[in-house]
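> requesting a structural model of the entry that follows:
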Amino acid sequence: MRKVFNSRIDDLTKKFILKEQGPLSYSDQIIWPYLYKNILAELFEELILYDKITIKLSKNNAPLAVLINELGIELVQELIKEGTIELVLWLPWIVVGQGQDGKGQFDSSYLKGQPSIVVAWQANKEYSEPFHAIENAISLLKGSYAYRKKSFIADTVDKVILFDQEAAHASSDFILESYRNNILGPLGVPYTLDHTELGYEQRLKLLTLANKLLDVTFLSKNKCDTHNDYEANIITSTCLTNVRNTAKIAENTNTILKIENLPSLKQFFFEEHISLKDIVKLRNKNATNEFRKWIHSVEENMDSKDLTEEYLNAISGKKQKIKNKFLKTGLIYTVGAGMGSIIGAATGNLEAGALVGISIPTAIQTLTSLGYSYFNSYVIEKFLGGWNPRLFIDELKLKQNNKL
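Predicted coordinates for the structure are as follows:
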């Protein structure tokens, strides 16, 4: 199973909806509609390409409100209940002290003698307890959801993950210990003074490293891919061994779509060939499920030429083993999984699956319902040839032509 960690909805809603950084500038107001559309396009892409989406919820839990607003409370409830969407309450914070003069004014001289970075904790019930966090997210929405709130909370509250303080303390301690041992020089923080004597700018560098380590520790532990481009360095390299960036999977998918004269998945969404609500129906089709397995089984670093050859081989059946005169099986997918930690990593297990053919009566019934025009792509490719990636492409083309 491939999971992706989505933190962008949380990051953007804190700035543009909750306005935690203050009133929006004129340029922010202009760009926000595009940014909002883009995070929805990313969600569309994730629903197609990943088995599970882990959504980060921090202060105010706005991402859950966005999901309910866009998909409807019933559908979001179903997706969480079945495990397609997973919510994680991001409770720990690593922060840097901002020295004050006792009157609320910043004064860096007051930093001396204070720890350079510290772990904070979200203690407010509205944000730290699943029941209250979900209730708070629903309260952000316009309109009444009273008719569904009780049922929604009952089905989802036990499925919320709590990311607790332990990892934050471990990340903070590791960074400070690395600093004391002068390991962080290549990263711009050589040891010069005790960390309690550092100036504000150096403390910010330590804070950035600690938060990056916290992020990749979560990603590695929970086996999640990520949109963020985390640089492999002496601090993160162990964890990043087990973390993939979503960009390559999306790039490979879009290469296939280009071969078939289709727009990228994001562009497909932007052009409104399919709504976000309808994507769930497409996601659950067998053609999409099998494509998801196939695209993750393709070698990640394959260039476009080799990927094109891989795709053409797959749709022509060259790599499939004929079982008998009528049926072909054997699409086996191997997914490497790993779990890392701050100090080490261990390998996971392998998953495999096979696609089994359909009966002749079923094929005939399906043929009559689809019409002769799809005889070649459906019966020949699926019934006689076994599943291949073009079946997913056919689904997209049907959506593009508004035939479904």
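> okay, CA-based contacts and neighbour counts for the rest of this
Noted.
> the top helix by length along the chain - contacts with which helices or strands?
Criterion DSSP state H: the longest helix present in the chain is helix 26-49. In terms of contacts (3 or more Cα pairs under 8 Å, 6 or more residues apart in numbering; DSSP states H and E), helix 26-49 is packed against helix 8-16, helix 246-259, helix 265-270, helix 276-283, helix 286-297.
> go again using 10 Å as the cut-off
strand 3-6, helix 8-16, strand 52-57, helix 62-71, helix 246-259, helix 265-270, helix 276-283, helix 286-297 (3 or more Cα pairs under 10 Å, 6 or more residues apart in numbering; DSSP states H and E).
> among these, which is nearest V189?
The closest of the helices and strands packed on helix 26-49 to V189 is helix 8-16. By Cα to Cα, the value is 26.5 Å.
> quick one: buried residues of that closest one?
Neighbour-count burial for helix 8-16 flags 8-10, 12-16 (criterion: 16 or more other Cα atoms under 10 Å).
> what does it rub up against?
The contact list for helix 8-16 (Cα atoms under 10 Å, 6 or more residues apart in numbering) reads 18-24, 28-29, 31-33, 35-36, 38-40, 42-43, 55-67, 227-228.
> which of those are buried? Put it as a ChimeraX command.
Only the buried entries of the contacts of helix 8-16 go into this ChimeraX selection, using 16+ other Cα under 10 Å:
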select :32,38,39,40,42,43,55,56,57,58,59,60,61,62,63,64,65,66,67,227,228
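> thinking again about what came up before, in TSV: the helices and strands packed on helix 26-49, plus distance to C239.
Formatted as TSV, these follow (distance: least, Cα to Cα, whole Å):
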stretch	distance to C239
strand 3-6	15
helix 8-16	21
strand 52-57	18
helix 62-71	26
helix 246-259	16
helix 265-270	29
helix 276-283	30
helix 286-297	20
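> nearest to T368, out of the ones you listed?
helix 286-297 (19.2 Å).
> helices or strands up against that closest one?
Using 3+ Cα pairs under 10 Å, 6+ apart: helix 286-297 touches helix 26-49, helix 246-259, helix 276-283, helix 304-316, helix 390-400.
> just put the ones you listed in a markdown table and tack on distance to L198.
Compiled in a markdown table, these are given as follows (distance: least, Cα to Cα, whole Å):
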| stretch | distance to L198 |
| --- | --- |
| helix 26-49 | 34 |
| helix 246-259 | 37 |
| helix 276-283 | 49 |
| helix 304-316 | 48 |
| helix 390-400 | 56 |
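> and for comparison, fold this next one:
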Amino acid sequence: MISDPSMFPVEYTQVINEVAEELLYYDKIAFQVYGENIPLAVLINTFGVKGIEELLEQQAIEFVLWTPIVTYLVEDIPGVLPLQSGNMSSKAHCDPEESIIRGMKWMLNPLPRRYRRTLTKKLEKVYKLPSPEAAQPAVEFGYQGFEANIFAQFGLPKTKELTELKVDERAELCSLANECLELAISASFKYDVSMSKRFVGLNRTEFQRLRNAELIRNVTDILFEIEQVPNFKELIKQGIIGIKEVPKIRGHKSSVKFRSWITQLGTSTKAKGIAKEYIDSIANTKGFFETQQGKFFKTVVVTAFSGVVGGVIGGKIGSFIGVTASKLAEPFIDLGLNLLDAYVFEGLTKGWSPKHYIDKEIRSLVERKK
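Okay, here's the model as predicted:
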């Protein structure tokens, strides 16, 4: 919904910039799609067909065709539970091809038929569909959370029975259940959550595993600040990185290596000093694990290696606009750097350092625009 049509150009530009940022921060981002794939039309309008094909080749984008729904009663019916669950049944909501075809109709300049057919086949391969049974557990979560008074902190305390809730309370309960549904589907696809979710703020282990996307962004921004270069948001805002340049820039080998490396460091929230020493030591001949900070890092931060090594190798990091896409850390965590950790780390960084990426890829762009 657009509350103020006069603000549409500003809001549209903001959304496009945010998508471009996500593509630079993460290996992959996924979009929630409700029926016709309007996000696809926006992406093609923004990056062009060539840009979209580059992103597909890089496995940088996915689409989740959203079929499950949780609804609430809008009329007061005594004795009836407030929520219902189900799935969308229209062809556009269930069939990726139909979703793509209808989405392309929103393009500013429609593609020739031969391009549409070729692109549609490629796009169908990056569609994901949630389980048909996904919505019912979210309803049960809503009921159980209300009965346990978990939702009191969200403004919905248990002061009455479920069947006695007023329409505004039913709407809020439905909103909480849908939020749970989104998180559950995110976890099932091994996605991280980028946008703020109320449940993610709870201090619970299962939700903490969904927070990696923000950590990756925050650590990247810290390193850019240390090296005194603008972050991706500012680079795009200032026109240093053009929107149409994003697919090519993120496809550079150095960019791919940096995202893999930052995924590991991103699972740690350690101080700037450690991050700075980490970068400098890799750039120098002296190994990081030979430094004093490195020894400390080895003891307390090595959790980032064993836990996410699968994610680094898989290279499926990213974020949703709504939900993010990434290979989550597996539950096995080791406090010591074992041989496999060391081997993988050496393989990732041999002959390359994140500082090289910042100097060669980012700083050079800044200097070019001066």
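> quick check, nearest of the buried residues of helix 8-16 of the first structure to N245 of the first structure?
Using Cα to Cα, those come closest to N245 of the first structure at R8, 13.9 Å.
> residue in the second structure matching N61 of the first structure?
N61 of the first structure maps onto N37 in the second structure when the alignment is built from TM-score structural alignment.
> before we move on, what about G83 of the first structure?
In the second structure, G83 of the first structure lands on Q59 (TM-score structural alignment).
> then S151 of the first structure?
Match for S151 of the first structure (TM-score structural alignment): T118.
> flag every buried residue along the host helix or strand of that match.
Assigned by DSSP states H and E, T118 of the second structure belongs to helix 113-124. Buried residues in helix 113-124 of the second structure, defined by neighbour count with 16+ other Cα under 10 Å: 119-120, 123-124.
> contacts for it next, please.
Taking Cα under 10 Å, 6+ apart as the rule, helix 113-124 of the second structure contacts 40, 49, 52-53, 56-57, 61-63, 95-101, 104, 110-111.
> which parts of the stretch 101-250 of the first structure are helices?
125-128, 130-139, 146-156, 165-180, 200-221, 237-240, 246-259 (DSSP state H, counting those that start in this stretch).
> quick one: closest of these to G317 of the first structure.
helix 246-259 (16.3 Å).
> what does the closest one correspond to over in the second structure?
Using TM-score structural alignment, helix 246-259 of the first structure pairs with 213-226 in the second structure.
> list the buried ones in the matching stretch?
Buried-residue list, stretch 213-226 of the second structure, by 16+ other Cα under 10 Å: 213-217, 219-224.
> same check on stretch 66-81 of the second structure?
Applying 16+ other Cα under 10 Å to stretch 66-81 of the second structure flags 66-73, 81 as buried.
> and that stretch, how far out from the chain middle?
30 Å (Cα atoms, centre = their mean, to the nearest Å).
> S89 of the second structure -> the first structure?
Under TM-score structural alignment, S89 of the second structure pairs with A123 in the first structure.
> I'd guessed that match sits against A133; true?
No - A123 of the first structure lies out of contact with A133 (Cα atoms under 10 Å); the separation is 11.7 Å.
> looking at these two, which is more packed in?
A133 (26 against 11; other Cα atoms under 10 Å).
> any idea how far I161 of the first structure is from that one?
12 Å (Cα to Cα, to the nearest Å).
> now do the shared contacts for the two.
57, 89.
> how many neighbours does T269 of the second structure have?
T269 of the second structure: 13 surrounding residues under other Cα under 10 Å.
> tell me if I'm right that it and E214 touch.
No - the criterion here is Cα under 10 Å, and T269 of the second structure misses it with E214 at 11.0 Å.
> just to revisit the earlier point, to L219 of the first structure, which of the helices and strands packed on helix 26-49 of the first structure lies closest?
That would be strand 3-6 among these, by Cα to Cα, at 7.3 Å.
> the closest one aligns to what range in the second structure?
Against the second structure, strand 3-6 of the first structure falls on no residues (TM-score structural alignment).
> now do the buried residues in that strand.
For strand 3-6 of the first structure, by 16+ other Cα under 10 Å, it's 3-6.
> hmm, who's touching that strand?
Everything outside strand 3-6 of the first structure that qualifies as a contact, by Cα under 10 Å, 6+ apart, is 39, 42-43, 46-47, 49-57, 63, 84-88, 218-219, 222-228, 243-246.
> try 7 Å
Contacts with strand 3-6 of the first structure, where a contact means Cα atoms under 7 Å, 6 or more residues apart in numbering, come from 50-56, 223-226.
> ok, stretch 160-179 of the first structure next?
By Cα under 7 Å, 6+ apart, stretch 160-179 of the first structure touches 86-92, 94, 119, 130, 184, 191, 206, 210, 213-214.
> report the contact partners of the residue in the second structure sticking out farthest from the centre.
Distance from the C-alpha centroid of the second structure, by Cα atoms, centre = their mean, peaks at P78 (41.4 Å). If a contact means Cα under 7 Å, 6+ apart, then P78 of the second structure has T163 as its contacts.
> just tell me what it corresponds to in the first structure.
Match for P78 of the second structure (TM-score structural alignment): K112.
> quick check: N231 of the second structure vs E169 of the second structure, distance?
41 Å.
> equivalent analysis for Y72 of the second structure, please.
10 Å.
> quick one: map G287 of the second structure onto the first structure.
That one, G287 of the second structure, aligns with K319 by TM-score structural alignment.
> confirm that its match sits in a helix.
No - counting by DSSP: H, G, I helix; E, B strand; the rest coil, K319 of the first structure is not part of a helix but coil.
> okay, now it: neighbour count?
Neighbour tally, K319 of the first structure, other Cα under 10 Å: 12.
> for it, give its distance to A352 of the first structure.
For K319 of the first structure, the distance to A352 of the first structure - Cα to Cα - is 16 Å.
> since that was my last question, I'll sign off now.
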